[in-house]
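>>> the sequence and its predicted three-dimensional model are supplied below.
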Amino acid sequence: MKTILTNCTVIACTGKQPMKDVIVIVEDDKIAEVKAGTYSQAVGEGERVFDLEGGYVLPGLWDVHAHLGDLIPDPKHLLETESPIDYAIRAGRNAMDALRAGITGIRILGEDHYADVAWKRAFDAGVFVGPRLFVCGKAMCITGGHGHGTLGSVEVDG
């Protein structure tokens, strides 16, 4: 499947100026080519063409420190009283919401009930559509350090 994005500005996040009025060609879910100009060819079999009408294209964003099921603040103290299933559902919903906001990768630094591991498996298997998750299960911390005693954290001094 080939997807062609036309009439767009690409922000490549390389420090260079945005590329205006370009065509982006995506093949096999990867950007194959970015070139200046307009697309005037007939749409071929297996091709989709989208006129972005001057819209922007940028790489997927990353969240490099996340706890998907966490509630900050937690004025109703839900984390102390809710079931592991409710926690896991919220974690998955938050991951899917992140993808809709443009975050395509999340590094998760600890979740209760291994919710991060379960959602990673579900996304990787295609059961749900979500961002790429990089998970650790239980949080890791130094003795008495940040995160000590939370999310079932494990002390890993050494």
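The structure has been received and is ready for your questions.

>>> all contacts plus neighbour counts: C-alpha atoms, from now on.
OK.

>>> what ranges does the protein have for its strands?
In the chain, the segments counted as strands under DSSP state E are 2-10, 19-27, 30-36, 47-51, 56-57, 61-66, 103-108, 132-134, 140-141, 154-155.

>>> now render those strands as a markdown table, adding distance to residue 120 and mean neighbour count.
Formatted as a markdown table, the strands of the chain follow (distance: least, CA to CA, whole Å; neighbours: other CA atoms under 10 Å):
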| stretch | distance to residue 120 | mean neighbour count |
| --- | --- | --- |
| strand 2-10 | 27 | 20 |
| strand 19-27 | 25 | 19 |
| strand 30-36 | 21 | 13 |
| strand 47-51 | 29 | 14 |
| strand 56-57 | 26 | 15 |
| strand 61-66 | 14 | 14 |
| strand 103-108 | 10 | 20 |
| strand 132-134 | 6 | 18 |
| strand 140-141 | 19 | 20 |
| strand 154-155 | 21 | 16 |
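
>>> take this one as well and set it beside the first:
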Amino acid sequence: MHKIIKAKGLVDVAGKRVVSDPVVLIDGEKIAAVRTREEASLLPREAEVIDLFDKYLLPGMINCHAHLVLPGDGTTLETWVQNSNEMFLLTAARNARTALMSGITTMRDCGGRDGVTYALREAVEKGIVAGPRLILSGRMLTITGGHCHPFHGEVDGPDGVVRAVRQLLKEGADFIKIIATGGGTTGTHPEWAAFSPAELAAAVETAHRVGKKVSAHCRGI
């Protein structure tokens, strides 16, 4: 089924211009053509027409660093982590829908707890909940007692790091998130290094061996 979207303008990022009076043809889930109102006669007549009148169209935005399981309302980490994974999942679903309705069509989530964000991604892909395309790290890897340790990603030693990275990749992680320094978690400090150079190298080498990247929380060093 074809759809035609009409609007006042279209932000063409690649062309660095704004197209006036655009007419966009949607074929299934893909943009098939972009025309102006003068060229509308070239488009299928049986298509459903959505007229946005004075609105502007623009490409979907990308959020490169998110934590969907967090409430974003000022609640302290120590308080929030007392909640169950079920509450984390419901919160993540709400945040994903809010992001999508705000024009974000891809989100890179840099750390959840257990399998919560994987479950959310599956629900989005199956159409159970509305949300953007999700790129996930799964659990953040941190030293015992390190920053974000309540998210259940504690690991120590190069061998332990290798096993943890392999497990995350097995679970479906798109990339690895590692906590390289302290942060806001009680008992840690942003200027304190966490993993040793050997542990960091083990994480990167293991991920790179299968074509995956590593992202690091790193403050103050």
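That came in fine, so what should we check first? Fair warning: this is a prediction, and the values are worked out from it, not measured in the lab.

>>> format the strands of structure 1 as TSV; extra columns: distance to residue 116 of structure 1.
Putting these into TSV (distance: least, CA to CA, whole Å) gives the following:
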stretch	distance to residue 116 of structure 1
strand 2-10	31
strand 19-27	30
strand 30-36	26
strand 47-51	34
strand 56-57	29
strand 61-66	10
strand 103-108	7
strand 132-134	8
strand 140-141	14
strand 154-155	16
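
>>> out of those strands, which is closest to residue 92 of structure 1?
Minimum separation from residue 92 of structure 1 across the strands of structure 1 (CA to CA) falls at strand 132-134, 10.9 Å.

>>> mean deviation, the closest one versus structure 2?
Superposing on structure 2 and averaging over aligned pairs (mean CA distance after the TM-score superposition for structure 1), strand 132-134 of structure 1 comes out at 0.9 Å.

>>> in contact with the residue nearest to residue 20 of structure 2 when sequence neighbours are not counted, which residues?
Using CA to CA, 6 or more residues apart in numbering and skipping the chain neighbours, the partner closest in space to residue 20 of structure 2 is residue 9 (4.5 Å). With contact taken as CA atoms under 8 Å, 6 or more residues apart in numbering, residue 9 of structure 2 is in contact with 18, 19, 20, 21, 22, 54, 55, 56, 57.

>>> closest to residue 70 of structure 2 out of those?
residue 57 (29.8 Å).

>>> which residue lies farthest from the center of structure 2?
Centroid-distance maximum for structure 2: residue 41 at 39.0 Å, with CA atoms, centre = their mean.

>>> the residue nearest to residue 50 of structure 1 when sequence neighbours are not counted and residue 42 of structure 1, how far apart?
Of all residues not flanking residue 50 of structure 1 in the chain, residue 5 sits nearest, at 5.0 Å (CA to CA, 6+ apart). Distance, residue 5 of structure 1 to residue 42 of structure 1, by CA to CA, to the nearest Å: 14 Å.

>>> surely residue 139 of structure 2 touches residue 114?
Yes: if you go by CA atoms under 8 Å, residue 139 of structure 2 and residue 114 touch, sitting 5.9 Å apart.

>>> give me the more crowded residue out of those two.
The residue with more neighbours, out of residue 139 of structure 2 and residue 114, is residue 139; 27 against 17, by other CA atoms under 10 Å.
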